[in-house]
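Enquirer: Turn this into a model:
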Amino acid sequence: MRMRMMQLHQLPEDVLYHITALLDCRSLCRLSLVCRSLSRFVSRDSVWKKVAVQLLNSGVDGSGTDIYPHIPLKDRVRIALNWYGGICKKTIALKWKLKLLPWLQLDGDTLFLSQASDIKAYRLHKVSRRLQPRPFDVYSGQQGDVCCFTLMDSHLISGGSDGKILVHSRTSDASMELCGHTQEVNCLDSKDQLIISGSRDQTVGIWTLMSISRRDTIALCDRVWSVAISPTKRSFVTGTACCQNYSPLRLWDVERLACVCSLGSEFRRGAGVLDIVFESPFQLLTCGYDTFIRLWDLRLCPRKCVMEWEEPHDSTLYCIQTDRNHMIASGSSHYGVLRLWDKRQTSCLQSFQLSSDHVSSPVYSLRLDSSHLYAALASSLHSLDFKTCSQNNLLQMYQLNML
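Expert: Have a look, this model is predicted:
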């Protein structure tokens, strides 16, 4: 009996899935060029997920969760290769005359930027992600400069240099003032109804959104530079200036307000922690004056640093962000230097200098999405576009030999 030969595109889908699961990025791109039928099949997100989880900022985190399900995964893989290769278009999105300490938050298609005593909300184009030049909303009311702010679904909470904490409604003009600190509010974080604030007055405030009065206060005997609430909302971490004889990094229980543990014991004096980012309920990243990015694992006993990356020019690290998988972005204190790190490597992957040799400014705050990185310097807002350079970049990917 003569057997009928079956072409590749005629195979059952479950067989094709088994085949594509064995292919790397280069082979998948080649397979998509064979015919229209295979091109449509290879364009499915399920085909690219295994490849995407190995790349930088592809939108698939370490647990396999898709952070940007509305963007085709194949397109995000192309952009992820640009992140890895440092291929981007740099632009100055905004400039202002005075030197400030701006802060950023990104919420979908809206970028929030603090400038002096105001927080301005700017639209981002849904496709190009280009910043609209004029803000569509302004949150004001602080008597001093805004030092930091955090976003909730319905509210924006800001902390000022005068110690005041304001809660602004994002759906109306209403706002209310919380009984704040006696000195400037250096840091804020919020999840659901919980708000944590830290101040130069050496205290941490614990608030609930629906209550004007402070729920609790923790005295730390040191200036508080950073706070972060765990995704579980059962604990939070504080970072202090490290001017006293104890670790600047401590984990606290929300309900008991008791210190669960101190993280690390080898911080040199003055090595304050300026930014804290939770990767997961069990892992967090920190950075600060000692020029290191550190990854802490809270599941270990004792809880300890499991990896660290050193800023190559011995600069203070003001801020960090993560794609919740392999990539870390950091902003340093000299010449507006941004760096991209692959956590699987010990050295810096890519570096971008945003300010000139004559005008040096730290990167005070940064935020990222699937295709752009936004960085706030003393007198300008910079945008790094990794998407524009990815158009028709199949040949480019071959030339870079990154597939």
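Enquirer: From here on, just use CA atoms for contacts and neighbour counts.
Expert: OK.
Enquirer: How many residues are close by Ile92?
Expert: Residues contacting Ile92 under the criterion other CA atoms under 10 Å number 13.
Enquirer: could you say which helix or strand contains it?
Expert: Following DSSP states H and E, one finds Ile92 within strand 89-95.
Enquirer: Please identify the buried residues of stretch 29-38?
Expert: Buried positions in stretch 29-38, judged by neighbour count with 16 or more other CA atoms under 10 Å: Cys29, Leu31, Ser32, Leu38.
Enquirer: Which strands or helices does the helix or strand Ser114 falls within pack on?
Expert: According to DSSP H and E, Ser114 maps onto strand 110-115. Judged by 3 or more CA pairs under 8 Å, 6 or more residues apart in numbering; DSSP states H and E, strand 110-115 is in contact with strand 104-107, strand 118-123, strand 146-151.
Enquirer: want to throw the ones you listed into a markdown table with mean neighbour count?
Expert: Below are the helices and strands packed on strand 110-115 laid out as a markdown table (neighbours: other CA atoms under 10 Å):
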| stretch | mean neighbour count |
| --- | --- |
| strand 104-107 | 18 |
| strand 118-123 | 21 |
| strand 146-151 | 25 |
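Enquirer: Tell me which of these approaches Ser158 most closely.
Expert: strand 146-151 (4.1 Å; CA to CA).
Enquirer: quick one: contacts of the closest one?
Expert: Residues outside strand 146-151 that contact it (CA atoms under 8 Å, 6 or more residues apart in numbering): 101-103, 105, 114-119, 156-161, 184-190.
Enquirer: and the closest residue to Val138 other than its chain neighbours, how far is that from Arg324?
Expert: Of all residues not flanking Val138 in the chain, Lys120 sits nearest, at 4.5 Å (CA to CA, 6 or more residues apart in numbering). Lys120 is 27 Å from Arg324, where distance means CA to CA, to the nearest Å.
Enquirer: Same check on Tyr139?
Expert: From Tyr139 across to Arg324, the span is 30 Å (CA to CA).
Enquirer: and Trp296, what does it touch?
Expert: Taking CA under 8 Å, 6+ apart, we find Trp296 in contact with Gln283, Leu284, Leu285, Arg303, Lys304, Cys305, Val306, Met307.
Enquirer: One more sequence to fold, the one below, so I can look at both together:
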Amino acid sequence: MDIISLPESHKNDSNIRNSNKKFCLHELPTDVLLHIFKFSDLSTLFSLSCCCKRFYNIISDDSVWRTRSKVAVMTNQSSEDVIIRSSKFLNAKQKCRISVNWKLGSYVEKCFSTRIKFMPTLILEKNRLWMSKGENIHVFRRQGSFIHWKNPLFVLSNGHCKDICHFVKIGSLLLSGGRDGKICAWSEDTGHILFNKNCHGVSDVRSIDASNDIVVSGSRDSLLKVWRLKRTSLSEEPIAIYNVVNALWSLAIDPTTKNVCCGTTGLFIQESIKLLNLENGTVTSFPVKKGIAIFDIKWESPSTFLTCGYDSMLRLWDTRTNECVCSWMDPFDAAGYCLASDKCHSVLCGTAHNGRVQLWDIRMRLSVQSFFCKSPASSPVYSVTFDPCCMFAALDTSLNVLDFSGDLRTRNDYRSTWGG
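Expert: Model prediction:
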């Protein structure tokens, strides 16, 4: 039998077929898939995790999400201030998922109503929510997004005889300023009032802040007063008094307790933002158009702070250059009443109309999202605070809680309104 020898090209056909074999994505090694997934956007990752069990298990690994979670909008938990008021600490994948809900406006809203109109202030903690209502401060037990509205833990009272304008918490001490010109302090542990001091006569204490043993108060009489805080009392007389010409509306002490920034009505002079150095008494002015009141101030770092006010602008200022380094215009041209920040890049701004809170990412020029809180009337948002899962907004007749933590399909997306 003769042996037929095949051509050389035919001998290599099987090798060619093997070399041309195409691998499917799901057949790639896990370490290769992990590397590929790091370059995928969030929507692609969520879609891939639904393809098969292997993809789901791989994408559930924190290493895929860790880098993204550190810069996620509203949920990064990179600041200690956010961590201490968070009801739970999220893993990397949860941070990215819930951040998408914030961006798309996917939430469940709960509304706790009152019959009397107030201008409340909020302070959020892990298990508690503090809220001023008239001349009292109510303390509610909190479980995630649920507030025990009808059964407050206790009520801080017997201090003011008129409405509280603003209050702050320093350690276990609550300090408040009211329309009666008084500064009052309560003990968090006992709920008892520690002192009740008439500090500004007939003028209301519109703003107050405290850090370490320093208390700063501002009022409509244009006087900024600096007080020494003792264990259970305030110094008999202020250790410093400054006349800022215009009525004071807001103030905040920086994280180093070296400077206090105050916002005024700006009626008589253009410099409605002033920076007072508490160590040497020097005052630096930041120019804003005349008549632009500054309603809220929040420090981002020892050298930068945010402001919002009557001109519908959110601004970032730098004390090293004494200039506004970036600004953002409200898409609906409404005044900003209050601010809340994660001290990273996410900012909430409560506005003057329709119970609206605007979400900003300071790395972007356009706003991220709008949240319209349910309200029987077109109420301003007087105070806003948040943790990664929930937003708490205080309107004149309600407390509105927006929960972003669920696997939600409903959307309240307004980005197309301003081209987002």
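Enquirer: Structure 2: matching residues for the strand holding Ser114 of structure 1?
Expert: Aligned by TM-score structural alignment, strand 110-115 of structure 1 corresponds to residues 128-133 of structure 2.
Enquirer: after superposition, how close is that stretch to structure 1?
Expert: Compared with structure 1 after the fit, stretch 128-133 of structure 2 shows a mean deviation of 0.8 Å (mean CA distance after the TM-score superposition for structure 1).
Enquirer: Now do the strand holding Ser114 of structure 1 against strand 146-151, angle only.
Expert: Calculated by axes from the mean of the first three to the mean of the last three CA atoms, to 10 degrees, strand 110-115 of structure 1 forms an angle of 160 degrees with strand 146-151.
Enquirer: So which elements touch the strand holding Ile92 of structure 1?
Expert: Counting by 3+ CA pairs under 8 Å, 6+ apart, strand 89-95 of structure 1 packs on strand 380-385.
Enquirer: The strand it packs on corresponds to what range in structure 2?
Expert: Aligned by TM-score structural alignment, strand 380-385 of structure 1 falls on residues 398-403 of structure 2.
Enquirer: Just the helices from the stretch 1-150 of structure 2, written as ranges.
Expert: With DSSP state H, counting those that start in this stretch applied, the stretch 1-150 of structure 2 shows helices at 8-11, 13-19, 30-37, 42-48, 53-59, 62-69, 80-84, 92-104, listed in chain order.
Enquirer: quick one: which of those helices is nearest Val245 of structure 2?
Expert: Comparing the helices of the stretch 1-150 of structure 2 by their distance to Val245 of structure 2 (CA to CA), the top pick is helix 80-84, with 33.3 Å.
Enquirer: Run the chain-centre distance for the strand holding Ser114 of structure 1.
Expert: Computed by CA atoms, centre = their mean, to the nearest Å, the chain-centroid distance of strand 110-115 of structure 1 equals 15 Å.
Enquirer: hang on, the earlier thing: CSV for the helices of the stretch 1-150 of structure 2, including distance to Trp149 of structure 2?
Expert: CSV is the format used below for the helices of the stretch 1-150 of structure 2 (distance: least, CA to CA, whole Å):
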stretch, distance to Trp149 of structure 2
helix 8-11, 82
helix 13-19, 69
helix 30-37, 44
helix 42-48, 36
helix 53-59, 40
helix 62-69, 33
helix 80-84, 22
helix 92-104, 25
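Enquirer: And those: which comes nearest Phe286 of structure 2?
Expert: Per CA to CA, nearest to Phe286 of structure 2 of these: helix 80-84, 27.0 Å.
Enquirer: Can you give the distance of that closest one from its chain's centre?
Expert: 11 Å.
Enquirer: which non-adjacent residue is nearest the residue nearest the centre of structure 1?
Expert: Closest residue to the average C-alpha location of structure 1: Gln321 at 2.9 Å, with CA atoms, centre = their mean. Among residues not flanking Gln321 of structure 1 along the chain, Ala329 sits closest, at 5.2 Å (CA to CA, 6+ apart).
Enquirer: what helix or strand is the one you found on?
Expert: Here Ala329 of structure 1 sits within strand 327-332, counting by DSSP H and E.
Enquirer: ok, then the element right after that strand?
Expert: Later in the chain than strand 327-332 of structure 1, the nearest helix or strand by DSSP H and E is strand 337-342.
Enquirer: and for that next one, what span of structure 2 is it aligned with?
Expert: Against structure 2, strand 337-342 of structure 1 falls on residues 356-361 (TM-score structural alignment).
Enquirer: what separates the aligned partner of Val73 of structure 2 in structure 1 from Leu22 of structure 1, distance-wise?
Expert: Aligning on TM-score structural alignment places Val73 of structure 2 opposite Leu56 in structure 1. Separation of Leu56 of structure 1 from Leu22 of structure 1 (CA to CA): 20 Å.
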